[in-house]
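Q: Got a predicted model here, sequence first, then my questions.
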Amino acid sequence: MLLEALVTTTDAVTATRSRLTKVDAAADLLRRLEPDEIAIAVGLLLGRPRQGRVGVGWRSVAAMAGEAATEPSITITDVDAELERLSTTAGAGSAAERTAQLADLMSRATASEQDFLSRVLLGEMRTGALEGVLTDAVARASERPIASVRRAAMLSGDLGETARLALTGSAEQLDAVGLVVGRPVLPMLAATASSASAAVEATGTASVEYKLDGARIQVHRSGDDVRVVTRNLADITRRLPDVVDVVRAMPVHDVILDGETLALDEEGAPRPFQETMSRFGADAARETVLHPWFFDVLHVDGRDLLDEPLSTRMAELERIAGSSRIPGEVTDDPAVAERIAAEALAAGQEGVVVKAIDAPYAAGRRGSSWIKVKPVHTYDLVVLACEWGSGRRTGLLSNLHLGALDAAGEFGEPGEFVMVGKTFKGLTDELLRWQTARFPEIEVRRTAGTVYVEPITVVEIAIDGVQRSTRYPGGIALRFARVKRYREDKRAEDADTIQTLRALLKS
């Protein structure tokens, strides 16, 4: 199939607000793919090719996007082959060779294909809403139950392979998809509450655990082979030898663990989040040690624990992880939950996560079984646009337009973002320089005073609350919003929801 078919489908999905029309367009594309094209096509549509990031930067892509072909001729298997070449080209002279490879690919692409390829190469495809559309489209095209497709995608962590299996395999093969040690699964997500006591009242008997100011990790071990991945399922094993050593010392052969890692100071207190992320993102080992803390276990020595209650998983985690378990207590007493929250804050942590003791592990989903509580209202929102500054900020992008995820489609299509406010507070000179350089790279349009961007950048925002407002489509506006930090470890689809923010009106 020609790459042009993917571009046309993406345009059709973007052009309509009707979810049914979006799903129909994607399902029609899926039905026309050859078996060996399915996973490739889905990966390209989501901006997640099987090769991952191939080390091509914005400047390289911008330099290559010159004169375009007049007629489409590139197939999706051509693109896959070229990405494979780019990902494996290394050694002396590799920079020039990679530039030549990229130039050749771009020269054969039409203007619309160049734009599509640029977004794929730079990881800037808008995938939040499209992933949900594609999941539904796989079910439609394959005539398989949507629940079966969703579960297979969650447990495999790979919608492309799920699509291939659904479209070319049997229903029994799709339903047989389960946990595989070494194959990442989508992590379970937490909702938000204003207090630990409110969270316990909502969940009943719960494990109230410290919420660490670290980076989410998932660890797979089979024998001495240990693999560590991020919340986005990127492999970072070589960056975290400290974590590998801890897991290799556990009394198990096969295990899948969920947890966080963070840097500690000499007294065992957490270092600033930026230090953890600096070490977390380093290709080479550094002096700063990242200690792992685990809060869940999904598999132990041939036994899947996903559908077991948290109480069972906690017992197994205590047996194998011991001192590497995240601190917490089981209680149904709101006063006890508040005490634990206070202790977590005193220890320098962010707050607590309250988890229903009888709940299974819901891979890839955000529900009411896990509820995070922070001492101040901090939410992960998405940058929709940025205004040029004035005064001492003249020439710098300053005032951020902030959006919350509309997961339920209450104010538009599911997976889109609803604007909830603006802020320029909390931006350091370093952040101002960073966003001035970054946002034009992901620009979708601009006016005289504002640069509108792809909604892919997550920023952590502290607020004093929300208030009713007719200014924004979600009916609320943030109160005293200020920037805490950018969250490069999070995807836009992991942002907090407009429904979560609207719930603050009640409190």
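A: Sure, I can see it. Quantities reported herein were computed from a predicted structural model and do not represent experimental measurements.
Q: rest of the way, CA atoms for contacts and neighbours
A: OK.
Q: quick one: the strands in the stretch 51-200 of the chain?
A: For the stretch 51-200 of the chain, applying DSSP state E, counting those that start in this stretch gives strands covering 189-193.
Q: I meant to write the stretch 201-350 of the chain there.
A: Secondary structure of the stretch 201-350 of the chain by DSSP E, counting those that start in this stretch: the strands cover 206-211, 215-222, 225-230, 254-263, 290-300, 303-304, 328-331.
Q: just so I know, which of the ones you listed lies nearest Arg313?
A: Arg313 lies closest, by Cα to Cα, to one member of the strands of the stretch 201-350 of the chain: strand 290-300, at 6.0 Å.
Q: so what secondary structure elements neighbour that closest one?
A: helix 241-248, strand 254-263, helix 273-280, helix 310-321 (3 or more Cα pairs under 8 Å, 6 or more residues apart in numbering; DSSP states H and E).
Q: Compare the strands of the stretch 201-350 of the chain and give me the one nearest Glu443.
A: Closest among the strands of the stretch 201-350 of the chain, using Cα to Cα: strand 225-230, at 26.7 Å.
Q: Show me what counts as buried in that closest one.
A: For strand 225-230, the buried set under the neighbour-count rule, 16 or more other Cα atoms under 10 Å, comprises Val226, Arg227, Val228, Val229, Thr230.
Q: try it against this one:
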Amino acid sequence: MLLSRLAQVSREVAAASARSRKIALLGELFRAADADDVPIVIPYLAGRLPQGRLGIGWKLLAQPVPPAAGPTLTVRDVDERLTGIGAATGAGSQAARRRLVGELLAAATEDEQRFLVGLLTGEVRQGALDALAAEGLAEATGAVPADVRRAVMLAGSLQTVAQALLADGPAALDRFRLTVGRPVLPMLARTASSVAEAVAKLGACAVEEKLDGIRVQVHRDGDEVRVHTRTLDDITDRLPEVTSAALELAGERFVLDGEVIALDEKGRPRSFQQTAGRVGSRVDVAAAAAAVPVSPVFFDVLSVDDRDLLDLPFTRRHAELARLVPEPMRVRRTLVDGPEDVAAAEDFLARTLGRGHEGVVVKALDAPYSAGRRGASWLKVKPVHTLDLVVLAAEWGHGRRTGKLSNLHLGARNPDGSFAMLGKTFKGMTDKMLAWQTGRLRELAVDDNGWVVTVRPELVVEIAYDGLQRSTRYPAGVTLRFARVVRYREDKRPEEADTVETVLAAHPEAAP
């Protein structure tokens, strides 16, 4: 498949407002695709690289490259070139990478260049693309959409299912079953603004602690245990405590869903970054485990003794969980009869926050396990932090945001009146807000290198975020987690923005 076709469809999908139109565009694309192109096409559509992050920043892309006259690049050509760029390491690698990037862009047309730059910088973003692609695959092959979604859930990979579908048709979906040892995509929760809202939507429900840890899926087959992250990465060797805990359970074959979390000597959660750092540690695991031990906490079970439990209601799955996992290794929870009992749910949230956890997940008692989807039967509730920060710069957008200043660089005040950058966000912006901020930021611009517009630090914006984490990338030593724009504060002056000191004081666990 030519890259030009993929770039065109990506642009059209981003511009389309109707879900049906997006699905139709993707269906047409998949009908024209070879099965062997799919492992490249699907990640590119979603703005991901099969190679993962290549470390290609704006500095490598800042020099304009004359475009090719016509389209010749295929998606496989691009994939091979990007693999070569990723392999360039060691002495002289920076120059080699610059040369290889330049050669790739020189082989691309102007439209293809825009797509590639967005892909390399993470700016090709398509919301819920995997879900749309599953629908597009169904349309292209005549498969039932629900069957495609279930196969993706069980395979843990949209690309794997797409290859099978395009090669062998809908009958290929029968190959995908829940198998101990092969991770499935985890069920995800939507957000509710309050416990009362969540309980009103679900009625009788379970209210469970929401731990600020790392999601894990634990598979045991006899003496063999495998541990996978929510992105299905195998991290078994990094978490010997989880393997030991799984081997102590009575069952011989099972699949559990839960989290690992680092606790201090008082049993309170350590910062998310400490847990994440421990899980990410690949060197001297024994020393890391001694310094920051983690504990598994489980809240669901997907399979026991080769019985697929996915379609059972949560009440029955939890009963199976309780038989298999002792109470200290299960997440705390309370049962609520419905809206008339919301006070009990709110009390449980307050006690959960008091124990240092980040919120609760409210779960419908009759719901199956909808793996890989943000189903309406799990609703997460957690307090929202907000800060008033100053816009220091903004990046030109791509796709639907082409021509708009989108990704904001956010700063808090230093004691000397300067600003320390805390992170970036492109989330939470309406089309109206994008149009307004583009005009306003251009008025404040002091530099524009074609990618980033630096502005006078005069515009205050209210930012919601989920917490802080340590970061050597930013001068304050921390960055915002899941930042999103709430509104602009034209009533506030830059000197009224929050200070770095205030930010750190609100999150002492993340202070550098």
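A: Sure, I can see it. These numbers were taken from a predicted model, which means no experiment stands behind them.
Q: Once they're superposed, what TM-score comes out?
A: Between these two chains, after superposing, the TM-score reads 0.70 (TM-score structural alignment, normalised by the length of the first structure); 433 aligned residues with a Cα RMSD of 4.3 Å.
Q: Deepest in the core, which of the helices and strands packed on strand 290-300 of the first structure is it.
A: Stretch with highest mean neighbour count among those: strand 254-263 (a mean of 24; mean count of other Cα atoms under 10 Å).
Q: What is the distance between that strand and the centre of its chain?
A: From the chain centre to the centre of strand 254-263 of the first structure is a distance of 17 Å (Cα atoms, centre = their mean, to the nearest Å).
Q: Kindly present the strands of the stretch 201-350 of the first structure as a markdown table, with separate columns for distance to Pro241 of the first structure.
A: Putting these into a markdown table (distance: least, Cα to Cα, whole Å) gives the following:
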| stretch | distance to Pro241 of the first structure |
| --- | --- |
| strand 206-211 | 23 |
| strand 215-222 | 12 |
| strand 225-230 | 10 |
| strand 254-263 | 12 |
| strand 290-300 | 9 |
| strand 303-304 | 26 |
| strand 328-331 | 26 |
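Q: Spatially nearest residue to Ile261 of the second structure (excluding sequence neighbours)?
A: Spatial nearest neighbour of Ile261 of the second structure, chain neighbours left out: Gly213 (4.6 Å); criterion: Cα to Cα, 6 or more residues apart in numbering.
Q: Compare the helices and strands packed on strand 290-300 of the first structure and give me the one nearest Ala176 of the first structure.
A: Closest among these, once you apply Cα to Cα, is strand 254-263, at 18.7 Å.
Q: residues near the residue mapped onto Ala206 of the first structure from the second structure, how many?
A: With TM-score structural alignment as the criterion, Ala206 of the first structure lines up with Cys205 in the second structure. Cys205 of the second structure sits with 27 neighbouring residues when counted by other Cα atoms under 10 Å.
Q: who touches the closest residue to Cys205 of the second structure other than its chain neighbours in this structure?
A: Spatially, and ignoring its direct neighbours in sequence, Cys205 of the second structure is nearest to Ala364 (4.7 Å; Cα to Cα, 6+ apart). Residues in contact with Ala364 of the second structure, defined by Cα atoms under 8 Å, 6 or more residues apart in numbering, are Leu202, Gly203, Ala204, Cys205, Ala206, Phe314, Ser377, Trp378.
Q: try 10 Å
A: Residues in contact with Ala364 of the second structure, defined by Cα atoms under 10 Å, 6 or more residues apart in numbering, are 198-199, 201-207, 313-315, 376-379.
Q: what about Thr500 of the first structure, distance to Gly182 of the first structure?
A: Computed as Cα to Cα, to the nearest Å, the Thr500 of the first structure to Gly182 of the first structure distance reads 34 Å.
Q: Actually, Arg150 of the first structure.
A: In terms of Cα to Cα, Arg150 of the first structure sits 20 Å off from Gly182 of the first structure.
Q: go on, Leu405 of the first structure?
A: Going from Leu405 of the first structure to Gly182 of the first structure by Cα to Cα gives 31 Å.
Q: Give me the more crowded residue out of the two.
A: Leu405 (27 against 18).
Q: What is the aligned counterpart of Ala344 of the first structure in the second structure?
A: Here Ala344 of the first structure is matched to Thr352 in the second structure, going by TM-score structural alignment.
Q: Could you find the counterpart of Val292 of the second structure in the first structure?
A: When the first structure is aligned by TM-score structural alignment, Val292 of the second structure is paired with Thr288.
Q: if I look at the closest residue in space to Met64 of the first structure that isn't next to it in sequence, how far off is Met125 of the first structure?
A: If the residues on either side of it in the chain are set aside, Met64 of the first structure comes closest to Ala103, at 5.4 Å by Cα to Cα, 6+ apart. From Ala103 of the first structure over to Met125 of the first structure the distance is 21 Å, taken as Cα to Cα.
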